[in-house]
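K.L.:
Predicted model, plus sequence, below.
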Amino acid sequence: MPDPPSPRRTHPVVDAFFPDVTDRVPFGGLHGADPLAFRVYEPDRVVLGKRMEDHLRIAVCLWHSFNWPGSDVFGVGTFDRPWLNPAAEPMAAARAKLDAAFEFLQKLGMPYFCFHDRDVAPEGNSWRETQRILDEIIDDIGRRMSDTGVKLLWGTANLFSHPRYAAGAATNPDPEIFAVAAAQVKSMLEATQRLGGENYVLWGGREGYESLLNTDLAREEQQLARFLALVAEHKHRIGFDGMLLLEPKPQEPTKHQYDYDAATVLGFLQRHDLAGEYRVNLEVNHATLAGHSFHHEIATAIAGGIFGSVDANRGDPQNGWDTDQFPGSVEELSLAVYEIVQAGGFTSGGFNFDTKLRRQSMDRTDLFHAHIGGIDTVARSLLVAARLIEDGELKRLRNERYAGWNGELGRTLLGETDLDAIAERVLGGDIDPRPVSGRQERIENLVNKAIWSVDAETASVAGARAG
C-alpha cells in the first residue's frame, strides 16, 4: 500500500503576493483550459506501487525564486518583487520574503523547499550578531513549517557571495577565512537539523582557481578534504541523521572547480577516506557544462554508490554558462529518472527546482507557470521510466549483453586466476570469440516507444475525463 499523503494545510493569505492564484494549484489534465493547473502531476497517483509525490519529492528553492530580482551582468533587476525592496528594514524585508515564499509553497502544493542561510537572514555587523539574526529567522521558519506542513529537503551555507570568499572558502589561502567558513557551515548544519532538514548540501562554487600561476593545487586539495572531514565529524557529533551532499560543477564562477563532476567527486572521496560520508546532489545544467548528459551523471553516481539528490533544471546548449532554466524535455530526463527508480529511488533526496525565470518573465504569476510546466515534465519522465521498468525489455537486453560473465569463464576471470592461466586457455583453443551486436538502435526505439505510449495514454485518459 502507498504511504498516506503528508498533512499540508493552506492558510488564508492576507495582502497576498500572488493574488492571481487563489488556492492550491489543481490537476486539470492534458486538455484542461486552466493554464494554472497541472497537466500530468498528480501527487496521489500510484506509480509502481508508490505515490507520485513520494517518488519525486519535489522542492522549491528560495534563492532563484525569491532572492533574485532578475538582474544580470548587463542590467538591473526586471522582476516585480515587492519583498525585495532595498529601502526596507532588513529584518522586515526578511520576513516579507518568507511571507511570499510560504504563500507560494502552499499554493503550489509541493512538499519541500531548500535554502541558503543568506537567502533568509541578512548578515549582521559581527559574527555574533549574524548568528543571532539567523537563529531568530530559523525560529520563524520553523513556525511557518509547523503551520503549513511544508518540509525542508536540504539546507546549505552561502560560501560564495560575500567578498571574503572571492578566493574560496575551504580552499582560501587565508586560514582565517577557512575558519569563518567552518563556523558558518556549523551554524547552518545545526539550523538544518533544528528544522528537520533531510539533507545538507555543500556547493563549492569558489573552491577552484582562476589561474594556476598563483594556486597551490596540492595544498588546496588538502584544505578541502580537511574542511569536509570537519563537517562530517560535526554531523556525527550532533546526531544529524540526514545525508551530506556535494554538488559537482566544472566551472563558473571559477575557471575550474575542484568537484568537476560525479566521477571526480567519487575519486576525491576515496582518496581522502571520505567515502561513505558524502553523496552527490547532481544538477542537470552542471552536467551539461561538464560535457556530459544528465543520464551519464546519474548512472555514474549510482554505479559509484554516491547518488543522493537532484537539482532539476536545464541548460541551453548554445550558452556556455549556467542558465538554470526550468526543465522542459521529457527525452532528457526520462532515462535519468529510469536509473534513479531502477536503483530503488530517492532515500532522503528529491527533485529540487534550482531554476530561474527568464528576465523578461516579469510577472509574479510567471513563477507558477514555470514551476507547473517543470513539475509536469518531471512527472511525465517518471511515467516513461515506469513504462520502461514495467516492460522490462531494456533491462533484459542490458543483462543479456553481459550474460557471458555469469558463466564459467566469466566467473573464473573475475576470480582466482592469472595471466598465465588465461593465456594457456586461449592457446588451447577453448576461446574463439565472435563480436555480437550492441543493439543500440533497437534499444533507442524502446525508449521512444515508452515516451510515445505514455503520451498516448495521457491523452486518452485526459479525453475520457473531459468526456
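P.N.:
Perfect, I can see it now. Quick caveat, the model's predicted, so the values are computed rather than measured.
K.L.:
going forward, measure contacts and count neighbours with C-alpha atoms only.
P.N.:
Will do.
K.L.:
ok, and what's touching stretch 47-66?
P.N.:
1-3, 41-46, 81, 97, 100-101, 105, 110-116, 119, 153, 345-346, 349-357, 367, 378-379, 383, 386 (CA atoms under 8 Å, 6 or more residues apart in numbering).
K.L.:
err, stretch 260-278, not the other one
P.N.:
225, 229, 232, 243-246, 248-251, 259, 280, 282, 287, 290, 297, 300-301, 304, 306.
K.L.:
give me the element Leu152 is part of.
P.N.:
Secondary structure from DSSP states H and E places Leu152 in strand 151-156.
K.L.:
what angle sits between the helix or strand immediately after that strand in the chain and strand 151-156?
P.N.:
Once the chain leaves strand 151-156, the next helix or strand it forms, by DSSP H and E, is helix 175-194. Interaxial angle, helix 175-194 versus strand 151-156 (axes from the mean of the first three to the mean of the last three CA atoms, to 10 degrees): 170 degrees.
K.L.:
Tell me which other helices or strands helix 175-194 touches.
P.N.:
helix 127-148, strand 151-156, strand 199-202, helix 217-238 (3 or more CA pairs under 8 Å, 6 or more residues apart in numbering; DSSP states H and E).
K.L.:
Could you measure from the nearest residue to Pro26 once chain neighbours are set aside over to Gly149?
P.N.:
When the adjacent residues along the chain are set aside, Pro26 lies closest to Ala37, with 5.1 Å between them (CA to CA, 6 or more residues apart in numbering). From Ala37 over to Gly149 the distance is 21 Å, taken as CA to CA, to the nearest Å.
K.L.:
quick one, helices of the stretch 251-400 of the chain?
P.N.:
Taking DSSP state H, counting those that start in this stretch to define them, one finds helices in the stretch 251-400 of the chain at 262-271, 284-289, 294-303, 330-342, 366-391, 393-401.
K.L.:
And here is the other one:
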Amino acid sequence: MSTGFFDGIEPVKFAGGDSTDPMAFHHYDADETVGGKRLEDQLRFAVAYWHSFAWEGGDPFGGQTFQRPWYPQDSMANAKLKADVAFEMFEILNAPFFCWHDADLRPDQGNFADNLSTLEEITDYIGTKMEGAKTKLLWGTANMFSDRRWMSGASTNPDPDVFAFAAATVKGCMDATHKLGGQNYVLWGGREGYETLLNTDMGAELDHMGRFLSMVVDYKHKIGFKGQILVEPKPQEPSKHQYDYDAATCIGFLRKYGLENEVKLNLEQGHAILAGHSFEHEIAVACAEGMLGSIDMNRNDYQSGWDTDQFPNNVPEVALAYYHILKAGGFTQGGTNFDAKLRRQSLDARDLIAAHVGGMDVCARGFKAAAAMLEDGGLENALAERYAGWQDDRARAMLDSDLASIQKRVLDEGINPQPKSGRQEILENWVNRFV
C-alpha cells in the first residue's frame, strides 16, 4: 500500500535530449551501452538515506524546514514509515542502490543495547522490503559523530569507554550491512581529529585509530563479509583538523598500519574541495595506488567555503572525475552515491525526485563524455608524447644508476636541456570538445 508521500509522481523515464520534462531523464538511459557496459552498471547510482530522508532541513543558523510524515524520528513506527517512503522513491527512480548510517534508520535509544535491538529490527524490516525490490545496499556505516558521546572522537577518544562503545557500534553495523548484502562498509571519521593540540596526544590517537581499523578488517574476515572496507577522507568540519585529511593522507595512514591491501577509499567531491584539491585529483591519487573504492557525488558552493552537499550540476567537473575512474577500469563493488541534499527552501516531494533526476543526468552526461575522451585517446597520446624520452634505454637505466654516474654523463655528453611546452591550453580546448 502506498504511503501517499509521492502521490502524483510517476516513475521517471528516459525521454531523450529533446524533452523539456523536468521529471524525465534527458541523458541517463540505464540500458545504453557506454564503455562496454550498461550505463546503470557503470555508474551504479545510490540514494543516500541520511540526506534524502533523515535530514530535516536545518543549517548552522536555523532549524527544521521540512515537514515529513515520519517526523519526529523518535519511534520505530516512524522509522518503518520512513523505510516505506524510501523504497517508494527507489522504485520511482529505478535506483540500483542505497546507503545508510545506523542513526538514519532507527531512533537513538540512549544506550547501546536498545540501539542494537532497534537496528536489528529495522534492518530486518528493510530486508523484507528488499526482497520485492530491485534496489540493493551499496554500503552501510555507523554515525559516530552526531551524538554528544562522540564530541571528542570515536576510535580516537581519550575515554576508553567511548572506544568500546564505538567498537560495539561498528560490529552491529557491519553485521547489519552483511545481513542486507551490502557491497561495502564505510568508516567516516567525522570527529577523528582534534580541536586543539593543547589537550591532544596525537600519536596515541593515531595508534588507536589504526588498531580500531585493524579490528574492523579482522571482523570482516571472521564473518565472511565479501565487501570492501572503505575510509572517507575529509580535512575539517566538524573537527578543526581531521586525521583523514585527504586521499594521500589516508593512503599514508593505511600503509603505516599495514592496511593498504585491505582498505580502499570512498572519495567525495565536496571533501576534495575543502582539502584544496579538485575531485579528479583525489581520484587520480587513489587510482595511482590502486585504492579507489567508491565515490560520493555532490558539489560545494564555491562562494561559501564549507560543505554544502549540493547535487552535482557541473558536467566538466564530473566528466574529468569519471575519466580517471574509467581509465583505472571503472567501479567494481563501489558506485556513485548521491551524498547530496535539497536546499532547505525546497520543501516538496517533487523537489526530492527532481534533484536526483538532475544529478543522475549530469553524471550520465559527464560519464559519456569521459568514455568518449578515453576512446578518442587524445590525452593518452599527449601524455605518451610528453614522456616519450623515458622510453629510451639510457633514460630508464638512469633510474638504477647513481648521482656521480649521471653527473659524468651530463658532462661527457654536454647535456643542456631546453624547456618544452606543456600545451595546457591546447589540452583544455580538447577536453571542451567533449563536454
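P.N.:
On my side now, so go ahead. Values in this document were obtained by computation on a predicted structure and should not be read as measured data.
K.L.:
Need the TM-score from the superposition.
P.N.:
Put the two chains on top of each other and the TM-score (TM-score structural alignment, normalised by the length of the second structure) is 0.98; 435 aligned residues with a CA RMSD of 1.2 Å.
K.L.:
Please pull up the equivalent of the residue nearest to Pro26 of the first structure in the second structure.
P.N.:
Superposed on the second structure with TM-score structural alignment, Ala37 of the first structure falls opposite Ala24.
K.L.:
Am I right that its match is in contact with Lys13?
P.N.:
Yes - assessed by CA atoms under 8 Å, Ala24 of the second structure is found in contact with Lys13 at 5.4 Å.
K.L.:
Kindly check the end-to-end length of stretch 309-319 of the second structure for me.
P.N.:
Taking CA to CA as the criterion, the two ends of stretch 309-319 of the second structure lie 19 Å apart.
K.L.:
what's it aligned against in the first structure?
P.N.:
Using TM-score structural alignment, stretch 309-319 of the second structure pairs with 324-334 in the first structure.
K.L.:
chain center to that stretch: distance?
P.N.:
Chain-centre distance of stretch 324-334 of the first structure: 13 Å, with CA atoms, centre = their mean, to the nearest Å.
K.L.:
May I see the buried residues of it?
P.N.:
Asp324, Gln325, Phe326, Pro327, Gly328, Val330, Glu332, Leu333, Ser334 (16 or more other CA atoms under 10 Å).
K.L.:
now the helices and strands packed on helix 175-194 of the first structure as JSON lines including distance to His371 of the first structure and mean neighbour count?
P.N.:
Formatted as JSON lines, those follow (distance: least, CA to CA, whole Å; neighbours: other CA atoms under 10 Å):
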{"stretch": "helix 127-148", "distance to His371 of the first structure": "19", "mean neighbour count": "16"}
{"stretch": "strand 151-156", "distance to His371 of the first structure": "17", "mean neighbour count": "26"}
{"stretch": "strand 199-202", "distance to His371 of the first structure": "22", "mean neighbour count": "24"}
{"stretch": "helix 217-238", "distance to His371 of the first structure": "33", "mean neighbour count": "16"}
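K.L.:
what would these look like in JSON lines with distance to Gly404 of the first structure?
P.N.:
Formatted as JSON lines, those follow (distance: least, CA to CA, whole Å):
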{"stretch": "helix 127-148", "distance to Gly404 of the first structure": "54"}
{"stretch": "strand 151-156", "distance to Gly404 of the first structure": "43"}
{"stretch": "strand 199-202", "distance to Gly404 of the first structure": "40"}
{"stretch": "helix 217-238", "distance to Gly404 of the first structure": "41"}
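K.L.:
Can you check which of these gets nearest to Thr192 of the first structure?
P.N.:
With CA to CA as the criterion, Thr192 of the first structure lies closest to strand 151-156 of these, at 5.5 Å.
K.L.:
I would like the residues contacting the closest one, please.
P.N.:
Here strand 151-156 of the first structure has contacts from 59, 111-117, 145, 185, 188-189, 192, 195-202, 348-350, using CA under 8 Å, 6+ apart.
K.L.:
How about stretch 312-322 of the second structure?
P.N.:
So stretch 312-322 of the second structure is contacted by 279-280, 283, 297-299, 358-359, 362-363, 365-370, 432, 435 (CA under 8 Å, 6+ apart).
K.L.:
same check, this time on stretch 170-179 of the first structure
P.N.:
Contacting residues not belonging to stretch 170-179 of the first structure are listed as 164-165, 167, 169, 181-182, 207-208, 220-221, 223-224, 227 [CA under 8 Å, 6+ apart].
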